[in-house]
Structures are given as structure tokens and as C-alpha cells.
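K.L.:
sequence first, then the predicted structure:
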Amino acid sequence: MQVIADILLAAGAFGAGFYCFILSRRLKRFSDLEKGVGGAVAVLSAQVEDLTKIVDTARAAAGSSGAELQELTRKSESVAHRLELLIASFQDVAPAEEAPVQAPAPSPSPKTNKTPAPGLMFQRTAQGVEEAAS
């Protein structure tokens, strides 16, 4: 009986040792920096650092853009206020009486006595092309 118990105990020890050997190989692959989860964690950590730098840069750019936008808004409001004052001052000035401007009468050009055919828009004359009288 003692021999059977020793054999079973030795088999159990060998089984546990084999299990530990397989487990250690799996853990090595799991924590490998190039292929395993350790590599993925290292890559993600580097990406997080890059993204943090990019976000900080974007935040600084947004802050400076916001300051520039506030300055331009302040300037545009002052210009708008000055324009309102100018428009109000122009409304106070009485409009000057102006004579209506008449277009100069076209000088008579020697035309041929031919009347243009219906539907023609232009008529050829000795001085060039002129619009046909409708």
C-alpha cells in the first residue's frame, strides 16, 4: 500500500511540475514586449503620451485663438459703434437739392433709309453695327 501511495504521490508531483512548466511558458508569451499583452500595453502607453502632447498643443492653440478672437470682436464692436455714429450724423444733414441727371442725347448718325426687317436686333451701317429701331 505504501508503494502505491508513493507512486501516486510522484505522479501528482510530476503532473504539478508539468502544469507549472506549461504555465510559465504561457506567462512568458503573455508578458512578451513584442507579441504579447505587454507589447500592447507598451504601445498603448506610448500612444497615450503622444495624444497627451497633441491635446496640450491643441489646448494652447485654442487658448491663443480665443484671445485673438476676443480682441477682434472688441475691435469690430468699436468700429460698429463708430459706424452707427456716422450714420446717425449723416441722417441729421439735410439732403441737397440735386437736379436729376439726364443722359446725353445720342448724336444723330447718318442712317440708311432702310427699315430693318422684323426680328433683327442690329443693323449694319456705314459707321458700324448699331441697334435696330424697334
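P.N.:
All right, it came through fine.
K.L.:
going forward, measure contacts and count neighbours with C-alpha atoms only.
P.N.:
Noted.
K.L.:
A helix includes T52, no?
P.N.:
Yes - judged by DSSP: H, G, I helix; E, B strand; the rest coil, T52 forms part of a helix.
K.L.:
alongside the first one, take a look at this:
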Amino acid sequence: MELIADILLVAGALGAAFYCFILGRRLSRFNDLETGVGGAVAVLSAQVDDLTKTLEAAQTTAGASGEALETLTERAEAVSKRLELMVASMHDLPAQSEKSPEAKSPLGPIFRRHNPAGASQ
């Protein structure tokens, strides 16, 4: 009976050793840097590094663009205030005299020049 138990124990050990050998070969192929997952991990790691650099550059550019936009907005607000003051001051100008038709519109003489009736004058 001990002989049968010893034979079964040796057979089980040989089977486990064969199974470990097969798993070891599969694992070495799995971690191969050229064709296996190891290569994929290496490529993905390189891509993550590239994307990190690109993201940092984009953040720097966005910050600079934001500052430039803020400066331009401040300038536009200042110009807008000046234009509002100019328009408000236009109401303070004296009204033009309505005696001559040219005084109504600065384009009057231009139209008279091109008017056939004005050409005979």
C-alpha cells in the first residue's frame, strides 16, 4: 500500500512540476518586452509620458492665452468707457444751423455734384 501511495505521490509531483514548467514558459512569453504585455506596458508608459508633456505645454499655453485675453478685455472696457463718454458729450454740442442745406449733411455737396439738376447750376 505504501508503494502505491509513493507512486501516486511521485506522479503528482511530476505533474505539478510539468504544470509549473508550462506556466513558467507562458509567463516568460507574456512578459516579453517585444511581443507580450511587457512591450505593451512599455509603449503605454512612453505614451503617458508624452501626453503628460503635451498636457503641461497646453496648460502653459492656455495660461498665457488667458492672460492675454484678460489684458485685451481690460483694454476693450477702457475703450468702451471712452466711447460712452464721447457719445454722451455729443449731446452737449450746439445744434447746427438749419439755414443752409449743406449744413444738414456733410454729404450734401457730393450728391449735388452727381445730381443732374445740380450740374446745371
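P.N.:
Perfect, I can see it now. Note that the coordinates shown come from a computational prediction; the quantities given were computed from them, not determined experimentally.
K.L.:
distance of P95 of structure 1 from I87 of structure 1?
P.N.:
Taking C-alpha to C-alpha, to the nearest Å as the measure, P95 of structure 1 falls 14 Å from I87 of structure 1.
K.L.:
which one's more surrounded, the two?
P.N.:
I87 (11 against 8; other C-alpha atoms under 10 Å).
K.L.:
name the SS class of the more buried one, please.
P.N.:
helix.
K.L.:
from A42 of structure 1, how far out is it?
P.N.:
In this view, I87 of structure 1 and A42 of structure 1 are 66 Å apart by C-alpha to C-alpha.
K.L.:
please apply the same query to V3 of structure 1.
P.N.:
From V3 of structure 1 across to A42 of structure 1, the span is 52 Å (C-alpha to C-alpha).
K.L.:
just the helices in structure 1 please.
P.N.:
2-30, 37-92 (DSSP state H).
K.L.:
what's the closest non-adjacent residue to A119 of structure 2?
P.N.:
If the residues on either side of it in the chain are set aside, A119 of structure 2 comes closest to R113, at 6.3 Å by C-alpha to C-alpha, 6 or more residues apart in numbering.
K.L.:
need the helices of structure 1 in JSON lines (columns: distance to P100 of structure 1).
P.N.:
Shown next, in JSON lines, are the helices of structure 1 (distance: least, C-alpha to C-alpha, whole Å):
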{"stretch": "helix 2-30", "distance to P100 of structure 1": "94"}
{"stretch": "helix 37-92", "distance to P100 of structure 1": "21"}
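K.L.:
of those helices, which is nearest P106 of structure 1?
P.N.:
When the helices of structure 1 are compared by C-alpha to C-alpha, helix 37-92 sits nearest P106 of structure 1, at 37.0 Å.
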